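# Sequence plus predicted model, see below.
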Amino acid sequence: MSSESRPVRAFAIRLWALVKKETRQLLRDKSNLLIGIGLPIALIFIFGFGVTLDVKDIRLAVVTTQPTPETNDFVSTIRLSPYFIPSEMTSLKQAEKALHARDVEAIAILDDTFASKLKTGNADIQLIVLGSDATRASSISSYFSTLTGVWASKQQDRLGANAQQSGGVTVVPRLWFNDANTSTWFIVPGLIVLIMTLVGTFLTALVMAREWERGTLEALFVSPVRPAEIILAKIIPYFGVGIIGLVLCVLASTFLFHVPIQGAFWVLVLGSVIYMLVALAIGLLISALTRNQFLASQIAILASFLPAMMLSGFIFDLGNLPAGVHVIGSLLPATYFIELLRTVFLAGNFWPVIIKDLGLLTVYALVLLSLARFLTKKTLD
């Protein structure tokens, strides 16, 4: 054996021994498996089925002081809508009482002149919406206006040629990149980011800090292993756990939530691999700086998981946030990974965005791994 190949062979032997040790330790501790595999499965079901941004089952009071065939037809149209649950009432006071009691969320008022004004083309409906939740109130108004417009267009068709000569516009909406018009398609790709952040950062920081705290790293420090080998041995097993989480998310998105993958699958895999390295590096950095389980877990949640959920565009659009918060969000690696995933899942191979996000994630991975290597030294200081 040549003298040049001996260091490489020694490196491979030491690394393989460390990886086996870390893997056995990971499998032996059931709490690690619960966090790494059990919690991602729970998050898939909670966010996939329990969290939705869609506005449905809107409790609507329809006040018709003088029922007519036109008002009855309008109420029937509302009743057929998947978004509204109408309740017919004969007085405004009754509806207002239900609104104050939160039994309904909105009131639609069809007065006595509704039918006659409809024939002349200037009928109006007053809508009173509970405004305690501004976002939901805006959605209710938008849904009701759309439904009313569609119904009015059908009424024009029924009135015959004279009414059609006055003109009319029918809006046919189409949503790009979300043909199903459901927030599940918007949430599920971002869920991959949360799971990989949780496994990569939180679990790695917790386990590594536990070894610092218990002093088990001292045995490694007096051995011939090098800091780079220690880091690789820590990364490889938890990288595998993160990939398991990715596979679970992709399977759930495809077969459970029917989210399409419009772009290249290899881009999804490559981006996930790079981001997993970023998350692992952040976990190693936190553990090297704190060397305490409790402190490492708290910092991992506050510095990685919560920002990834709140400030990366997972739930809130960064463009709608204050400038200072927008700047913070643009510094997070999770922001670019979410953008990459939603592009691949919903938009397809839009290469300017894909190349930009992959490039930025690669820079983050190289910088953070270098910092983790620098801070992991064979000293007990």
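The structure has been received and is ready for your questions. Residues are numbered from 1 along each chain as shown.
# from here on, contacts and neighbour counts on C-alpha atoms
OK.
# and the gap between residue 257 and residue 218?
In this view, residue 257 and residue 218 are 47 Å apart by CA to CA, to the nearest Å.
# again, but for residue 363
Distance from residue 363 to residue 218, counting by CA to CA: 32 Å.
# what's the answer for residue 33, then?
Taken as CA to CA, the span from residue 33 to residue 218 is 25 Å.
# Same question for residue 226.
The gap separating residue 226 from residue 218 is 13 Å, by CA to CA.
# same deal with residue 21?
15 Å.
# And residue 370, by the same measure?
Residue 370 sits 22 Å away from residue 218, going by CA to CA.
# do the same with residue 88
75 Å.
# just residue 79 next, same as before
According to CA to CA, residue 79 and residue 218 sit 70 Å apart.
# On the three-state scheme, residue 167 is what?
When classified by DSSP: H, G, I helix; E, B strand; the rest coil, residue 167 comes out as coil.
# my bad, should have said residue 262
coil.
# Residue 175: neighbour count?
Residue 175: 8 surrounding residues under other CA atoms under 10 Å.
# Let me fix that, I meant to ask about residue 211.
Residues near residue 211, counting by other CA under 10 Å: 16.
# can you tell me which residues contact it?
Residues near residue 211 by CA atoms under 8 Å, 6 or more residues apart in numbering: residue 217.
# From residue 204, how far out is it?
Distance from residue 211 to residue 204, by CA to CA: 11 Å.
# Equivalent analysis for residue 134, please.
Relative to residue 204, and taking CA to CA, residue 134 is found at 40 Å.
# Of those two, which one has the most company?
Between residue 134 and residue 204, counted using other CA under 10 Å, the more crowded position is residue 204 (31 against 11).
# nearest spatial neighbour of the more buried one, skipping sequence neighbours?
With CA to CA, 6 or more residues apart in numbering as the criterion, residue 204 has its nearest non-adjacent residue at 5.2 Å, and that residue is residue 283.
# my guess is the one you found contacts residue 201, does it?
Yes. Residue 283 is in contact with residue 201 according to CA atoms under 8 Å; the separation is 4.0 Å.
# Identify the contacts common to these two.
residue 300.
# ok, back up a step: tell me, how many residues neighbour the residue nearest to residue 204?
Neighbour count for residue 283, taken as other CA under 10 Å: 32.
# which stretch of helix or strand covers it?
Per DSSP states H and E, residue 283 falls inside helix 265-290.
# Give me the helices and strands touching that helix, please.
helix 184-197, helix 204-214, helix 227-251, helix 293-300, helix 333-342, helix 351-375 (3 or more CA pairs under 8 Å, 6 or more residues apart in numbering; DSSP states H and E).
# Next up, a structure to set beside the first:
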Amino acid sequence: MWGLVRKETYQMLRDPSSVGIGIALPLLLLFLFTYAISLDVRNIKLGVVCEDNSPIVNRLLASFQNNKYFMVHVARDRREVQDDLVGGRLNGVLVIPADFASRIERRSLSPLQLLVRGSDVSTAALVQNYVRGVLRHWLIQEGLNAGQRNSGEIVRIESRVWFNQEIESRAALLPGSIAVIMTLIGTLLTALVVAREWERGTMEALLATPITRMDIVLSKFVPYFILGMLAMGLVAAVSTLGLGVPLRGSLWVLIMVSATFLCSALGLGLLISSVTRNQFVASQVALIVGYLPALILSGLVFEIDSMPRLIQYLTCVMPPRYFVSALRTLFLAGNVWQVILPNTVVLLGFAAFFLTVTIQKTKMNLE
């Protein structure tokens, strides 16, 4: 038995993929779970509309600017920040009305309006809680809550949630789940197809025919493209018709964006398969560079702005990040082209890059 153990150990050490997966994969997962996954939301992008320029309002504004959780953008008119809220460049907008200071001086009810972007459920809830926390601290500093059990008797926040009024998690998660499902089909499944041909020896028969690299790539690409689009249509139909998630954008725009992302996912999967020529290695590489980023680094579950700066830069080369952003906008907000168009252009660039490299890396000989 010990002889077999030694033989298997030597064989494992001679296989770089086994050693790499056994050592590198746990370290990668530990790195992602430590730094990329965070339930603490930081760097909340908050717009503050100051219609009142009095000293007391400036002190309230300073309380938000000095808070470590907020990145404050100051405006004097609501129209300056409305497009930023719709486009996702702001998580929320706090409106301080023109008569705020005078109401405070009279000790009468002083309402503040808080507009929150509800496409990210966890962030939307935290924005409201953090704003109320800063306001309570400011009221204590100003001595405005002395002798009162509820500071809301002086200042009341009137919240409105855009795009997801009930702040339902499924309304934000189900559209983004399309990205994970299409990644499974586009990257994990296609990562096996060319490698399977090499392992079974059927690639030799293919190379004996008068086909080109383009023919090989397209023959693997087309069936999985059709399967991926059918899966997208099925998930979208179940989400909207069965689970009540609204689709406020155009169906044709959804099809266009999904097809663009699927092209990039298929290109990545075929590239992995062509380079590795081994189904086991191809599946592990596809898991690391395809599925895990779609689940962890796309912004589907964890807020990208709360990740360390290095991880945020890493997400910029992950196609699922752009697809999830476009999907949430299409389903919850509608055809917001300032979000959809840039994301689609980036996905188109990924698709062109991966497919071009795949064609170049597809070998037409047995070496």
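Here it is on my side, so go on. Model, not experiment: these values are computed from the prediction.
# Just give the TM-score of the two.
Superposed pair, TM-score by TM-score structural alignment, normalised by the length of the second structure: 0.58. Supporting alignment: 227 aligned residues with a CA RMSD of 2.5 Å.
# Give the aligned range of stretch 301-313 of the second structure in the first structure.
Aligned by TM-score structural alignment, stretch 301-313 of the second structure falls on residues 315-327 of the first structure.
# buried residues in that stretch?
By neighbour count on 16 or more other CA atoms under 10 Å, the buried set for stretch 315-327 of the first structure is 318, 326.
# For that stretch, measure first residue to last.
17 Å.
# Check stretch 193-206 of the second structure too.
End residues of stretch 193-206 of the second structure are separated by 13 Å (CA to CA).
# Pull out the buried residues from that stretch.
193, 194, 195, 196, 197, 198, 203.
# what does stretch 172-185 of the second structure give?
Result for stretch 172-185 of the second structure [16+ other CA under 10 Å]: buried residues 172-185.
# so it corresponds to what in the first structure?
Going by TM-score structural alignment: stretch 172-185 of the second structure matches residues 186-199.
# Residue 273 of the second structure touches residue 191, doesn't it?
Yes. Applying CA under 8 Å as the test, residue 273 of the second structure and residue 191 come out as touching, 4.5 Å apart.
# Would you mind telling me which of these two has more residues around it?
Comparing residue 273 of the second structure with residue 191 by other CA under 10 Å, the one with more neighbours is residue 191, at 34 against 31.
# quick one: buried residues of stretch 153-165 of the second structure?
Going by neighbour count (16+ other CA under 10 Å), the buried part of stretch 153-165 of the second structure is 154, 155, 156, 157, 160, 161, 162, 163, 164.
# doesn't the third one fall inside a helix?
No. Membership of residue 156 of the second structure in a helix is not supported by three-state DSSP, which gives strand.
# which ones are touching the residue lying closest to it once chain neighbours are set aside?
Of all residues not flanking residue 156 of the second structure in the chain, residue 111 sits nearest, at 4.8 Å (CA to CA, 6+ apart). By CA under 8 Å, 6+ apart, the contact list for residue 111 of the second structure reads 97, 100, 155, 156, 157, 158.
# sorry, back to before: which one of the buried residues of stretch 193-206 of the second structure is nearest residue 280 of the second structure?
Compare each of those with residue 280 of the second structure using CA to CA and the shortest gap goes to residue 195, at 9.0 Å.
# Residue in the first structure paired with that closest one?
Looks like residue 195 of the second structure aligns to residue 209 there (TM-score structural alignment).
# Surely its match touches residue 298?
No. Counting by CA under 8 Å, residue 209 of the first structure stays clear of residue 298, with 11.8 Å between them.
# got a list of what the counterpart of residue 234 of the first structure in the second structure touches?
Counting by TM-score structural alignment, residue 234 of the first structure lines up with residue 220 in the second structure. Residue 220 of the second structure is in contact with 190, 193, 194, 270, counting by CA under 8 Å, 6+ apart.
# about what we covered before: and the angle from the helix holding residue 283 of the first structure to helix 204-214?
30 degrees (axes from the mean of the first three to the mean of the last three CA atoms, to 10 degrees).
# that older thread, doesn't the residue nearest to residue 156 of the second structure fall inside a strand?
Yes. When three-state DSSP is applied, residue 111 of the second structure is found to be in a strand.
# Kindly indicate which of the buried residues of stretch 172-185 of the second structure lies nearest residue 262 of the second structure.
residue 182 (6.6 Å).
# Can you list the residue ranges for helices in the stretch 1-150 of the first structure?
5-28, 30-33, 39-45, 69-80, 92-100, 114-120, 134-159 (DSSP state H, counting those that start in this stretch).
# For residue 277 of the first structure, which of the ones you listed is the nearest?
Among the helices of the stretch 1-150 of the first structure, helix 5-28 comes nearest to residue 277 of the first structure, with 16.3 Å by CA to CA.
# What range does that closest one cover in the second structure?
Per TM-score structural alignment, helix 5-28 of the first structure has no counterpart in the second structure.
# Which elements pack onto that helix?
Helix 5-28 of the first structure packs on helix 30-33, helix 227-251, going by 3+ CA pairs under 8 Å, 6+ apart.
# Pick the most deeply packed of those helices.
Of all these, helix 227-251 has the most neighbours on average by mean count of other CA atoms under 10 Å, namely a mean of 19.
# once aligned to the second structure, how far is that one on average?
Mean deviation of helix 227-251 of the first structure relative to the second structure after superposition (mean CA distance after the TM-score superposition for the first structure): 0.8 Å.
# Could you check how far that helix is from the centre of its chain?
21 Å (CA atoms, centre = their mean, to the nearest Å).
# ok so, going back, could you report the separation of the residue nearest to residue 156 of the second structure from residue 129 of the second structure?
16 Å.
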